[in-house]
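1. my questions concern the predicted model and sequence given below.
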Amino acid sequence: MSPEPSPTLALPPDWVIAAIALATGLSVALVAWLLSRAAAAVPRQDRLWLDAPPPGYRLVWWPVQWAAHYLRTLLPERPTQTILGQLRLAGLDYALDPAQFVAGCLVWALICAAIGAWLADTFGLAPGMPLLAGIALGCIFPRVWLRDRILARRRQTFKALPFMLDLITLCVESGLNLNSAFAQAVAKGPVGPLRDEFARLMRDVRAGRARSEALRELAARLDMPAVSNFVTTLIQAEATGMSLGPILRAQAEQRRTERFAQAEKLAMQAPVKLLFPLLFFIFPCVFAILMFPIAMKFMGAGL
């Protein structure tokens, strides 16, 4: 008895295949046209008077700018002001706006998610966890980087403030006015965020803003008690007509005392911070090195 022939699948007619291919091509062309129209609707940003964006944003600047154009009207007012305050504290308010920062987080989340999915496919893993890990990394890392930048700027400002005040005091006591003293401090002061902020203060004053208002903006951008105290004292001294030399010298001495107190505090915290690595990393290694010869002698003696 001969075996029955296996049934064969009937192929669709040629016109059906051609219609499917034509529909697919038209869909791809329509999506490409819509994306091109959306990209063409994004205006080119004039960055003549703006700072360069950070390196991580510069690598993906075109998609960041494209996404920021459509996110700018969707962001609520309160989160926008919060992000703008953080960018101002980090010294990036002339490099990024809140919409661009959020767009950068989204773009890097998509890039990291794509990398996680590719790694999962390469090593034969389930794509769920690598995909979620990539999205979390892309969203969280820019915020962590922004927070670390703010803390680093505050440390550098706190360290350079006494020296800058000494320069300003020396210039004022030698006969220069306060604007010239600020200009000399910017020219001769140490490189860092404090000198950049004083340079921005001088630009605001030259642009016609009142010096007291520019000083308050300086204190708001840095958001440090030491700078706020200095600005408040300086504005009150100018309003009352007091001599600026002794006041600036007292401010410099107070800031230097605070710096030494902070250094002593960190020095006293060092033994406590070293306790964990001593107990779990250094002491076990030392005990292993000391006990190794004794253990070898016991093993050689047959005990």
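-> Arrived safely, thanks for sending. Computed from a predicted structure; not experimentally measured.
2. could you use CA atoms for every contact and neighbour count after this?
-> Will do.
3. chain center to stretch 278-288: distance?
-> 37 Å (CA atoms, centre = their mean, to the nearest Å).
4. and it, what's buried?
-> Buried positions in stretch 278-288, judged by neighbour count with 16 or more other CA atoms under 10 Å: none.
5. endpoints of it, how far apart?
-> 14 Å (CA to CA, to the nearest Å).
6. what residues sit buried inside stretch 254-272?
-> 255-256, 259.
7. ok, so of those, who is nearest A126?
-> Taking CA to CA as the measure, A126 lies nearest R259 of those, at 52.5 Å.
8. from the middle of its chain, how far away would the host helix or strand of the closest one be?
-> Using DSSP states H and E, the element containing R259 is helix 244-277. With CA atoms, centre = their mean as the basis, helix 244-277 stands 26 Å off its chain's centre.
9. thinking A185 is in contact with D166, fair?
-> No: with contact defined as CA atoms under 8 Å, A185 does not reach D166; the gap is 9.0 Å.
10. Serialize the buried residues of stretch 254-272 to CSV and add fields for distance to M299.
-> What follows is the buried residues of stretch 254-272, written out as CSV (distance: CA to CA, whole Å):
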residue, distance to M299
R255, 63
R256, 61
R259, 57
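11. closest to S243 out of these?
-> R255 (19.3 Å).
12. need the helices for the stretch 1-150 of the chain, in chain order.
-> 14-40, 55-58, 61-71, 77-89, 98-122, 128-173 (DSSP state H, counting those that start in this stretch).
13. deepest in the core, which of those helices is it.
-> helix 98-122 (a mean of 20; mean count of other CA atoms under 10 Å).
14. geometric centre of this protein: which residue is closest?
-> The centroid of the chain falls nearest to L146 when counting by CA atoms, centre = their mean (2.4 Å).
15. report the contact partners of that residue.
-> Counting by CA atoms under 8 Å, 6 or more residues apart in numbering, L146 makes contact with 86-87, 90.
16. quick one: those residues as TSV, columns for distance to A301 too.
-> Below are the contacts of L146 laid out as TSV (distance: CA to CA, whole Å):
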residue	distance to A301
Q86	68
L87	69
A90	66
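17. try it against this one:
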Amino acid sequence: MTPLSHSTLIFLLALAIGLSVALIGWLLGRSVAEVPTENRDYKDAPPLAFRLAWWPIQWISYYLALLGIAPSDDKSWLRMRRAGLDYMLTPSQFLAGCLLCMSVTAVLFCWLLYALMQARVGSAPLSTVAYGEAALSGMVFGWVMLRFWLHDRIALRQREILKSLPFFLDIVTLCVEAGLNLQGALSQSVDKGPPGAFRDECQRVLRDVRAGKARAEALRAMAERLREPGITSFVTSVIQAESMGMNLGPVLRAQADQRRTERFQRAEKKALEAPVKLLLPLIVFIFPCTFIVLFFPIAMQFLHAGS
């Protein structure tokens, strides 16, 4: 047998690489084509970062569901409801977003490490272990970043709801006392109230009622989503008053007054907590600078006197 020439080996190697790339591209195209199109006619738009990377998120979430890895328990859905994302994202799509964020931050950390090493003149090339540690750190950072984002969204949404609740209850009370029923009063509060999380929740209650759900059931679903004592008390009072045939006006006015008092008490509590929270930056940042300014001239005088 005659040995193959150098050019023939290069051609066969290039052919094998080309066929491998074509096979990988075909497999990726087939896997993307198998992902069904999601019907989002009844859903809200997802957050901006998820919209920018929607196709890979949808692809990853589909195969996570096929493998049985996607979370579908009540706790995951409750967390999405409390964040106001249950009509935007599923738990599997949020997990896919976490995995994609981990991959992007891992690549970004490795690139930053490479750029820093290139900026240092005469530095030795890094080993694979260093890049692995950078990638692991980036993955942890990406995972924690999205988890903190979800936690902050839940906390911000709760604060916004508690802040706007008395105003919406005042509008509902005025509309009920003017002769409207509760559904009409909620519709007026959605039309006239300021935009925010509680307005979205009231709009969702109206949407559920128009879809055929009972009004009491829609209100209970809102209380279960929000898990706030003020919302639960309001929903319970309204449902009991309607079931007993009571006038809703005094009940709603009492609820509005109570929520306003609670909002004032929360503001007063935060005002009293402010001096305590200021102690740490005062001790760590301000006191050392004050001591340096005061004692530096004294120390210099002692040094000059000793010389």
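-> Right, received. Where do you want to start? Since the model is a prediction, treat every value here as computed from it, not as a measurement.
18. hang on, the earlier thing: nearest to G245 of the first structure among the helices of the stretch 1-150 of the first structure would be which one?
-> Nearest of the helices of the stretch 1-150 of the first structure (CA to CA): helix 128-173, 5.6 Å.
19. ok now that closest one, how far from the chain's centre?
-> 7 Å.
20. read off where it ends up in the second structure.
-> Using TM-score structural alignment, helix 128-173 of the first structure lines up with residues 132-177 of the second structure.
21. check stretch 193-212 of the first structure too.
-> So stretch 193-212 of the first structure sits over residues 197-216 in the second structure, by TM-score structural alignment.
22. and that stretch, how far from the chain's centre?
-> That offset, for stretch 197-216 of the second structure, works out to 23 Å (CA atoms, centre = their mean).
23. what residues does it touch?
-> 84, 157, 160-161, 164-165, 183, 186-187, 189-190, 193, 218-219, 222, 239.
24. go again using 10 Å as the cut-off
-> 83-84, 87, 156-165, 168, 182-184, 186-187, 189-193, 217-223, 225-226, 235-236, 238-240, 242-243 (CA atoms under 10 Å, 6 or more residues apart in numbering).
25. so which bits of stretch 201-216 of the first structure are buried?
-> In stretch 201-216 of the first structure, counting by 16+ other CA under 10 Å, buried: 201-202, 204-205, 211-212, 214-216.
26. between those residues, which is nearest P79 of the first structure?
-> So of those, ranked by how close each gets to P79 of the first structure (CA to CA), first place is R216, at 23.3 Å.
27. now that closest one: how far from T233 of the first structure?
-> 11 Å.
28. overlap in contacts of the two?
-> V227.
29. which residue is the nearest non-sequential neighbour of the aligned partner of C98 of the second structure in the first structure?
-> Aligning on TM-score structural alignment places C98 of the second structure opposite C105 in the first structure. Distances taken as CA to CA, 6 or more residues apart in numbering place C139 nearest to C105 of the first structure, at 4.9 Å, with adjacent residues excluded.
30. who's in contact with that neighbour?
-> Taking CA under 10 Å, 6+ apart as the test, what C139 of the first structure contacts is 102-110, 112, 133.
31. gap between it and G300 of the first structure?
-> 58 Å.
32. next: L125 of the first structure.
-> 49 Å.
33. got it, and N179 of the first structure?
-> 82 Å.
34. who has more neighbours out of the two?
-> N179 (16 against 9; other CA atoms under 10 Å).
35. any idea which helix or strand carries that one?
-> Counting by DSSP H and E, N179 of the first structure is part of helix 178-188.
36. and that helix, what's buried?
-> Buried, per 16+ other CA under 10 Å, within helix 178-188 of the first structure: 179, 181-186.
37. isn't P53 of the first structure right up against A95?
-> Yes: using CA atoms under 10 Å, P53 of the first structure is in contact with A95, at 5.0 Å.
38. what is in contact with those two at once?
-> Joint contacts of P53 of the first structure and A95 (CA under 10 Å, 6+ apart) are R47.
39. how near is P195 of the second structure to C110 of the second structure?
-> Taking CA to CA, one finds P195 of the second structure at 42 Å from C110 of the second structure.
40. pretty sure M80 of the second structure contacts M88?
-> Yes: contact criterion CA under 10 Å: M80 of the second structure and M88 qualify, at 9.1 Å.
41. common neighbours of these two, please.
-> F94.
42. before we move on, back to that, now the helices of the stretch 1-150 of the first structure as CSV including distance to L275 of the first structure?
-> Converted to CSV, these look like this (distance: least, CA to CA, whole Å):
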stretch, distance to L275 of the first structure
helix 14-40, 56
helix 55-58, 37
helix 61-71, 45
helix 77-89, 34
helix 98-122, 37
helix 128-173, 25
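43. D46 of the first structure is nearest to which of the ones you listed?
-> Here helix 61-71 is closest among those (CA to CA), at 11.8 Å.
44. what is the closest one packed up against?
-> helix 14-40, helix 55-58, helix 98-122 (3 or more CA pairs under 10 Å, 6 or more residues apart in numbering; DSSP states H and E).
45. ok, average deviation of the first one from the second structure?
-> In this case it means helix 14-40 of the first structure. Average distance, helix 14-40 of the first structure versus aligned residues of the second structure after superposition (mean CA distance after the TM-score superposition for the first structure): 1.7 Å.
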